[in-house]
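**Q** Below are the sequence and a predicted model; questions follow.
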Amino acid sequence: MPPKPPRPDLTHLSNQHKDRLIDALFARLDAVEARLGMNSQNSSKPPSSDGLAKKTRSLRGTSDKKAGAQDGHKGTTLKRVAEPTDTIHHPLPSQCNRCHRPLPLDEALVVERRQVIDVPARSFDVVEHCTLEVACSCGHVHVGAFSAGVSDVVQYGPNVKALGVHLTQGQMLSFARTAELLHDIYGLSVSPGTLVAWVGEARAALQDTDNQIADNLHVAALVNADESGLRVAGKLHWLHNAANETLTWYGVHAKRGMAAIEAHGILPKRTGVLVHDCWAPYWKLDESIHALCNAHLLREIVYVKEITGQASPDAMTNLLLDANKLCEAALKKQTPFSVDDVAAFRTLYDAIVNDGEQLNREAVKTAGRQGNPPKLADFNNFSDSLPCAVFGLASAVSRDFHDVDRSFQR
C-alpha cells in the first residue's frame, strides 16, 4: 500500500485554507459513502459482491390486480396423446351382480379414458452388433463389417453421450454430479473423465456451427453482450456471451475486458446496435451503436435516487417503464409508432436528463489533487446512449428493425 500523506499542520493554515480542506474531506466522505451504498440492486455490481447480507428489492411497483391468474387467462393442463405407449383395460366382473348370469365381456365398450404420463422404469438398453461370415462354394470367404459408429468391443451409444453433454453444458451440472445422476437414474457407471471426453467430441463436431453463429452475430443488426465470472481449474475466468433473438454464443477467457473481446472477434468492428450494461470496455467499440440495458439502467437510477432523494430518477424510471409497456403493446398489435410519438418521448427523455444534469454538476478537479473528483450523481450515462425502451419506440417506426424491439425484452 502507498504511504499515507502527512497530515497538514492546522496551526499554520489560514481560515480560507481550512475551509477548502473541510470541503475536500466532506467530498471524499460523500464519495466513500456512495461507493459503500452500491450493491447489485442499485448498480451494475454482480450479486456475488453483496456478501451474505443480501437484500431483495424489486423494481416492480404495486398493482391493483389480485394474486394468481387473472380473469380471461388461458390456463394449460396435460393433454391426451393420440397413441399411448400401452393400454390397460380394467376388468369387469364375470357375472351380473343382480341376476348372476354370465356377462358378454366380448361386447364391452370403452366408456371413459384416462392417461397417466410417466418415465420408463428400466435402466438402459444394450444393443449387440454382430458381423457374419459365409463361404462361397468357390471357397472365397465373405465377412461383414461393423458400421462406422461401432468401433469398440463395448462402448456407450450416442444418446447417453448427448445426455451427458446436455447435463454438463446445457444444465450446468458439474461432471461429478452428472456422473452421479446417470448412475442413480440409469445404473450407468460413467466417470467424470469420460464425460470430459464426450464434451470434447461434441465441441469438435459442432465447431463449424459455432463458427457460423459467431459470424452471423458479427454482422447482426442487434447483439446483446455480457460477461459473468466462473472458475476454471480453480482460477477466475470469464464467460462472455453475445446473443440476439435467435442466436447465442458463449466463450470462456481468462480476461474480462478488451483482451477477451478482441480474442473472440464478434464485437469488434460491428456497425449494428450493441446492448450492454454500461461497462467501460464496451464503450471502446466505437463502430457500434450503443444501447444500455434497461435492467441495469434502472438499477443505476435506484442508486441515484438513494443518494440524492431527487425527483429526476423517479421520472426517468417511470418514463422507461411506460415506454417498455408501449413497446410491448405495439409489438402485440403490430401497430407502428408515428415519428411524432417517438419525438415526444425523446423530448421528455432529454428534459429529464437535463434536469438531472443541472442538479448534479460534475465536480471540477482541484489543482494538485490526485484521482478523480467525487460526484454524487452522474446523468451523463443517460445521455450518452438512447435507452433500450426508447430505442424500441424509435425502431417500431421502421418494421425493418422489428427484431430489435423484441431483443430489448431479454
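**A** Here it is on my side, so go on.

**Q** C-alpha from now on. contacts and neighbour counts both.
**A** Fine.

**Q** tell me which element the residue nearest to S43 when sequence neighbours are not counted is part of?
**A** Of all residues not flanking S43 in the chain, E300 sits nearest, at 4.7 Å (CA to CA, 6 or more residues apart in numbering). If you go by DSSP states H and E, E300 is part of helix 294-308.

**Q** Give the other helices and strands that the very next helix or strand once past that helix contacts.
**A** Proceeding N to C from helix 294-308, the next assigned helix or strand is helix 312-333, under DSSP H and E. Judged by 3 or more CA pairs under 8 Å, 6 or more residues apart in numbering; DSSP states H and E, helix 312-333 is in contact with helix 294-308, helix 339-359, helix 388-397, helix 402-407.

**Q** and the comparison structure, right after this:
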Amino acid sequence: MAQLQLAFAALLARVQDLEAQLAQTSKTSSQPPSQDKPWLPKSERQKSGCSSGGQRGHPGKTLKMSEHPDEIRTLPVTGQCGCGEPWDTVAVHDLLARQVHDLPEVRLHVTEYQVEVKICPRCAHREQAAFPADVPGQVQYGPRVHALTTYLNVVHAVPLERTADVVDALCGARPSGGTIMLNLYLASKRLEGFEEQLKVALINQNVLHADETGSKLGGKMQWLHSVSNAEFTLYGQHSNRGYAAIEKMGVLDRFEGVVVHDAWNTYFQLPGQHALCNAHLLRELRYLHEHLKQSWAGELRTELQGVYHQRKTGTLTQTQKEAFYERFDALLIQGLNANPASPPVPGRRWKPKQTKGRNLALRCQQHRGAVLLFLERDDVPFDNNQAERDIRMFCIKRKISGGFRSVAGGEAFCRIRSYVSTLRKQGMNVWQGLVSVFRGDILMPNFSR
C-alpha cells in the first residue's frame, strides 16, 4: 500500500504538471502569442462602451488634395446648350477639381558614361578621362536598386528569391540572390562607423532595454540580442545567449545606468542597476491565480496594476506608495506560505525543484528594488515592451526564412537593421537613408539625444 500511495502521488504530481503546461498561454507566461490556441482570447482589454473605429477628436489620415499637382488635365465642356448655344463659344465660369494620386511608371533609368580618349599628336601618348568612382564595372545597378533590394530583404523580411521577383515585376530587371547579398555586405561595411557611434550613444543613456530571442544559423541554434531605448537600437547575433554575447556587443558590459530586462540570470551580472519587466510578472501572477487558485497572486496582481495606473496618472501619493510596499511584502510572505519549500531528495546533490509560485515569490523578494524601481524613478518604465517591440520584427523574419546561412549574413542583417530602426525612431526617412548608404554619403541619426 505504501508503494501504491507513492506511485499515486507521483502520477498525481505528473498530471498536475501537464495540466499546468497546457494552461500556459501568452497571457499567463512568457510563451509567445503565436503558440496560443486559436480559440483563446488575444487581449485583456476591457470594453469601454465606445463604438469601434476612430473616436471623436482622433486625427484622421484621409488622402488630401495636393496644392502642387504634377500634371493638370483640363476637360472642356463640349456640344451645345439646350437652347442651341455652342459651349465652345462660352467663357469658363469656374473650374472643379478632382485628383488621382498614383505611382509613376517604374522602369530602370540607364545612364551611360562615355569617357574621352585622346592621343597626343606630338608624342603619341594616350590619355583618357576617369570614370566616376561609383562606376567600377562595365555594367552595374545603381544605388536606388541596391537600396530597394536591401529595403525589401532587411526591413520587410522578404526572402532573396521573392525580393528578386518584386524588383523584376516593378522594374523589368531581376538581380540574382548573390547580387542582393553583396548589397547587404556592402551596406554593412559602410555602416561600421555608424555602429561605433551608436554604441557610444547607448552607453551614455540613462535607461536601456535588453532582450534576446532564438535564431538559426545553418540550422543550428544562435541568439539575436537587442539593446535599445526610444531613440536608438542595436542588434547583435551570437552563438551564446549569455555574457559572451553581451561582451561582443560592447554596450551593456560598460553601461552604468538602468537595464530593463525580463530577469534572465545573465543580466544580473551587469555592472549597472536593474529594473524587471512587470508585464512578465503580471502574466505569471495571472497563471497562479486563475489556474492554480492561489488568491495571494490575484491580490498582488490587482495591487500592482492599481499602483501602476496611479503612478501613470500622477495621482500616487507617498502615503499610498508606502502602503503598497507593505502590502507587497505581506503578499509575498503569503505566497511563500502557500508554496512551501520542496524537501531535499535523498541521494541527490542538486537542489530540489521548487514550484512556480515559490520561485516567483522568492524572485520578487530577492529583486524587490528592481521590480518596484518604476515607482522611484520617472524615467524607468513599468515593463520591457520597448525591447519586445524591437525584437518582434526579427521573429517575423525567422518565421518567413528560418534563419541565416552564414555568420556574415547574420551580422550584416543586424547592423543594417540597427540603422533602419534608429532612423525610424528618430522620424527620419528609411528609404533616403538606405539610398545614402549606397551613394556613400550616409545619412546619420542624431547621436546627441
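**A** Sure thing, it's come through. The shown structure was predicted, so the numbers you read here are calculated from the model rather than taken from an experiment.

**Q** For the stretch 151-300 of structure 2, just list every one of the helices.
**A** 160-171, 177-190, 192-203, 243-249, 278-290, 295-313 (DSSP state H, counting those that start in this stretch).

**Q** how far is the fifth one from where the chain is centred?
**A** For helix 278-290 of structure 2, the gap between its own C-alpha mean and the chain's C-alpha mean amounts to 23 Å (CA atoms, centre = their mean, to the nearest Å).

**Q** That one versus helix 295-313: what angle between them?
**A** Here helix 278-290 of structure 2 points in a direction 150 degrees away from that of helix 295-313 (axes from the mean of the first three to the mean of the last three CA atoms, to 10 degrees).

**Q** Counting neighbours, which bits of helix 278-290 of structure 2 end up buried?
**A** N278, A279, H280, L281, L282, R283, E284, L285, R286, Y287, L288, H289 (16 or more other CA atoms under 10 Å).

**Q** Next, find the distance separating the equivalent of the second one over in structure 1 from S137 of structure 1.
**A** Under the alignment by TM-score structural alignment, A279 of structure 2 pairs with A295 in structure 1. With the distance defined as CA to CA, to the nearest Å, A295 of structure 1 ends up 79 Å from S137 of structure 1.

**Q** what stretch of structure 2 does stretch 249-262 of structure 1 fall on?
**A** Mapped onto structure 2 using TM-score structural alignment, stretch 249-262 of structure 1 covers residues 234-247.

**Q** what's the span of that stretch, first residue to last?
**A** End to end - CA to CA - stretch 234-247 of structure 2 spans 13 Å.

**Q** What residues of that stretch count as buried?
**A** Quick answer for stretch 234-247 of structure 2 (16+ other CA under 10 Å): L234, Y235, G236, Q237, H238, S239, R241, G242, Y243, A245, I246.

**Q** Tell me the spacing between H290 of structure 1 and V364 of structure 1.
**A** Separation of H290 of structure 1 from V364 of structure 1 (CA to CA): 27 Å.

**Q** now Q358 of structure 1
**A** For Q358 of structure 1 relative to V364 of structure 1 (CA to CA), the value is 15 Å.

**Q** Can you tell me which of the buried residues of helix 278-290 of structure 2 is nearest L332 of structure 2?
**A** Checking these against L332 of structure 2 by CA to CA gives L285 as the nearest, at 11.4 Å.

**Q** so what's the residue nearest to that closest one when sequence neighbours are not counted up against?
**A** Nearest residue to L285 of structure 2 in three dimensions, chain neighbours excluded: A297, at 5.0 Å (CA to CA, 6+ apart). When contacts are counted by CA atoms under 8 Å, 6 or more residues apart in numbering, A297 of structure 2 touches L285, R286, L288, H289, L331, G335.
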